[in-house]
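A.B. asks: Structure for the following, please:
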Amino acid sequence: MVRDDAGADDLFRRHQAVLPAWMPLYYELPMEIVAGAGCVVTDGEGTEYLDFYSGIATNILGYGVREVREAVQRQLCTGIVHTSTFYLIRAQVEVAERIGRLSGIPDPVVFFTCSGTEAVETALLLATQYRDSHQIISLRYAYHGRSFGALGVTGDRMWQGRGLSPLRVAHVRGGGRRRGELGSLDDTAYVRVCAEELEETITTSTPGRTAAMIVEPVQGVAGAVPLVPGQLGAYKEVLDRHDVPLIVDEVQTGWGRTGQFWGHQWHEVTPDLMVFAKGGGNGLSMGGVVGRREIMSCLPVPSLSSFGGNPLAMAAVRATIDYIETHALPAHAARVGDLLIEELRRNLANEPWVREVRGAGLLMAVEYAQPGSPAQPAPQMAEAVQEACRRRGLLVGLGGTFHDCARIMPPLTLSAEQAREGARRVAAATKDAREN
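C.D. replies: Sure, this is the predicted structure:
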């Protein structure tokens, strides 16, 4: 097969012709990434970039990781890429055993899917069947995926579309208290308000039997907004009183990204169901749900995921978990994340357009607002900063309910020097955007 070496501008035109307009691309002239090593990627024009986005938090170890590559190659050499879940898959069983142990959930059962969206759909299916209810409680500013049910529980208007849903959904307060009268509350007071709101929602605004509450420990798409310390625990106490299962969405926060293996571990809470995806395969498609046996076993009919837990993906997941544990990457993410956020805050301290730098571990964001009007988002500034970062050899994402955040999610193998260099580039790009 002859390689098509057409440039990025031609590839962009072809993309527009055959792919949907609602699938956005970054940058005024979108780029093609063709190679990578460690935390650095190369585009089709030969330009190198320090990657602070890692494929939306998915290339969690970075690029060209020998251990993962060799594990995938060994599986390819067997000739078996797919068999389906109607047959035993040794790697699937072994990975399920490990995820079950890592989850901390008593008597865990695991079901594998191909993506975070499919994992969320599965968790919603199980919870609604188990509780015989289609009532779900979610958080404002939440994002849980692109499918019908996942969009229904999403609390971010940018992603909700027309708001149609197969579920009845009530949204309660998320991690952010930066706007409105609650902005002046300390953590203890805010947690109390959140718990009282959840209690009132369950007792007055739901039909008497709630299927589940779904929560991100750090609201990633909203702009890396962590739940307040104690907030998830307070929610769990209310849920337990009403026998409502807690679903924790670890799609972006899992595998060590926040500085613990799972984001909910910062809150010392054990969920009833947990969904995972993204970084677990270091780029290979994977996802799943782990949960209490009685909930995971409640479906009255057979079900499966044709490609979920396939031998190739499970080889990558097994090698990725090995690498994370062998190299103590959650602790590394906590240390380098602290350094990175400190450097960002120091370098951006005098920038009038920067409202806040926040996050947990190596999941963070820089929020931009109008100078002198911190309640007025500045999405145009965030977009300009992203473009300027690219010109300076750094890839960052965009996010925030108002599209006003530069999202920063580098591989967990990021070095201290790369963290410092990346922070310098973000600061320089912010200055570029301000002056231009």
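A.B. asks: rest of the way, CA atoms for contacts and neighbours
C.D. replies: Fine.
A.B. asks: helix, strand or coil for residue 50?
C.D. replies: Per DSSP: H, G, I helix; E, B strand; the rest coil, the secondary structure class of residue 50 is strand.
A.B. asks: Pretty sure residue 421 is one of the things it touches, is it not?
C.D. replies: No: with contact defined as Cα atoms under 8 Å, residue 50 does not reach residue 421; the gap is 9.0 Å.
A.B. asks: Please give the structure of this sequence too, so both can be compared:
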Amino acid sequence: MSDLYGRHQAVLPDWLALYYADPIEITHGEGRYVWDADGKQYLDFFGGILTTMTAHALPEITKAVSEQAGRIIHSSTLYLNRPMVELAERIAQLSGIPDARVFFTTSGTEANDTALLLATSYRRSNQILAMRNSYHGRSFSTVGITGNKGWSPTSLSPLQTLYVHGGVRTRGPYADLSDDEFIAACVADLEDLLGHVRPPAALIAEPIQGVGGFTSPPDGLYAAFRRVLQERGILWIADEVQTGWGRTGEHFWGWQAHAENGPPDILTFAKGIGNGMSIGGVVARAEVMNCLDSNSISTFGGTQITMAAGLANLNYLLEHDLQGNARRVGGLLIERLRAVAAQLPGVREVRGRGLMIGIELVKPGTDTADPETAAAVLEAAREEGLLLGKGGGHNTSALRVAPPLSLTVAEAEEGAAILERALRSCVQ
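C.D. replies: Below is the predicted model of the structure:
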């Protein structure tokens, strides 16, 4: 591994993040487990950043990809593409957006970039509302609307971004308010902001902030925001790259926790739908999607092999009720972790929904982030055979737990036991 690590450092950028002091090479996986180049087995509680949504080496997906590869892998969007049309039909129906149109990309970054192009073109405005502590991708435009300085390397942007309150319930000036008071204060802040600027194109928001450490507002905040936005013709973009496809358990889409005023104008997705294949996309009602007045294509978006994987993955997800499994197993897992956290002063909060759980670490007796301890827990868990993620807008002090949605109760208990030992060994 040291040889591969040295080769990595010699040819890849310094800013390309790697986990662990001694990085690992994952060579294969099955179900919820993966193995490294030394043959060590790990229970995967991060799924390639929430991307391996159903399972590693799922036979149904492997078969669909293999059969499609034997026919044709790629032709571009310049030709009719049956798997792309079939998957678009399914997603349009599931999105909840009326008269929906679907455009496929290769990543969540590209999906959000497309959503910004649509919104700014439709509204003839380059102003975007975004949430503090947010993350929307690594392209020039999406970095410019990311409200997390750890993942935003430049302030230069083609957009004027205005950041609003609400993405983090337990920090900031409104943290001590009740849920209803919190929502009212955030709405008042939004209304005040809009009174000082020209009408923005859109608000983009993750229903649960992913890289931000799995933080979220009270249910109904974005519905309350939507009332304000609709009065002014401002679009709502729901970034469902991490929350979509039933991961939160309670809902198929994260926006459905804020559904009082209907679906978003634009929805973006990626990650889980491909189960590791490069699929992203945008759903919007026809008048928004069709507002562009020039031609466009996507060379690799919607290519036949990725669409075949997406269709097989979506079928498996729905037929096996993985949303319900995320709700049931995730509910047990989060309560187990909360019981452990209650005994550790260095754990500030265990939060999340379904199989999207964040554990925020702080220096005991304070609200000061403790990224060093978070890194130590990550290492300790890995030593015992558990892979986790990390994130957070406060110096990466939150552990992220997001296993494949097919996680069993026994595997949840196995992972929770390892995580408990890692927390007890590292957290005061």
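A.B. asks: about what we covered before: more neighbours: residue 50 and residue 421 of the first structure, which one.
C.D. replies: Using other Cα atoms under 10 Å as the criterion, residue 50 of the first structure and residue 421 rank with residue 50 on top: 26 against 16.
A.B. asks: Pull the contacting residues for the more buried one.
C.D. replies: 39-41, 393-395, 418, 422 (Cα atoms under 8 Å, 6 or more residues apart in numbering).
A.B. asks: And for residue 45 of the second structure?
C.D. replies: Contact analysis of residue 45 of the second structure by Cα under 8 Å, 6+ apart lists 32, 386-389, 401-404, 415.
A.B. asks: Taking those residues together, which two end up most distant?
C.D. replies: The span of these, defined through Cα to Cα, is set by 32 and 389 at 15.0 Å.
A.B. asks: Name the nearest residue to residue 114 of the first structure, sequence neighbours excluded.
C.D. replies: Spatial nearest neighbour of residue 114 of the first structure, excluding adjacent residues (Cα to Cα, 6 or more residues apart in numbering): residue 286 at 4.3 Å.
A.B. asks: Quick one: map the one you found onto the second structure.
C.D. replies: Counting by TM-score structural alignment, residue 286 of the first structure corresponds to residue 279 in the second structure.
A.B. asks: Just give me the neighbour total for its match.
C.D. replies: Residues near residue 279 of the second structure, counting by other Cα under 10 Å: 27.
A.B. asks: just checking, it touches residue 105?
C.D. replies: Yes: under the criterion of Cα under 8 Å, residue 279 of the second structure makes contact with residue 105 at 6.1 Å.
A.B. asks: got any residues that touch both of those two?
C.D. replies: Counting by Cα under 8 Å, 6+ apart, the residues touching both residue 279 of the second structure and residue 105 are 301-302.
A.B. asks: which one of the contacts of residue 50 of the first structure is nearest residue 68 of the first structure?
C.D. replies: Nearest to residue 68 of the first structure among those, with distances taken as Cα to Cα, is residue 39, at 15.2 Å.
A.B. asks: pretty sure the closest one is in contact with residue 410, am I right?
C.D. replies: Yes: with contact defined as Cα under 8 Å, residue 39 of the first structure counts as touching residue 410 (7.4 Å).
A.B. asks: which of the two has more neighbours?
C.D. replies: residue 410 (33 against 24).
A.B. asks: Against residue 178 of the first structure, how distant is the closest residue to the more buried one other than its chain neighbours?
C.D. replies: For residue 410 of the first structure, ignoring the flanking residues on the chain, the nearest one in space by Cα to Cα, 6+ apart is residue 52 at 4.0 Å. Between residue 52 of the first structure and residue 178 of the first structure the computed distance is 25 Å (Cα to Cα, to the nearest Å).
A.B. asks: Over to residue 153 of the first structure?
C.D. replies: For residue 153 of the first structure relative to residue 178 of the first structure (Cα to Cα), the value is 22 Å.
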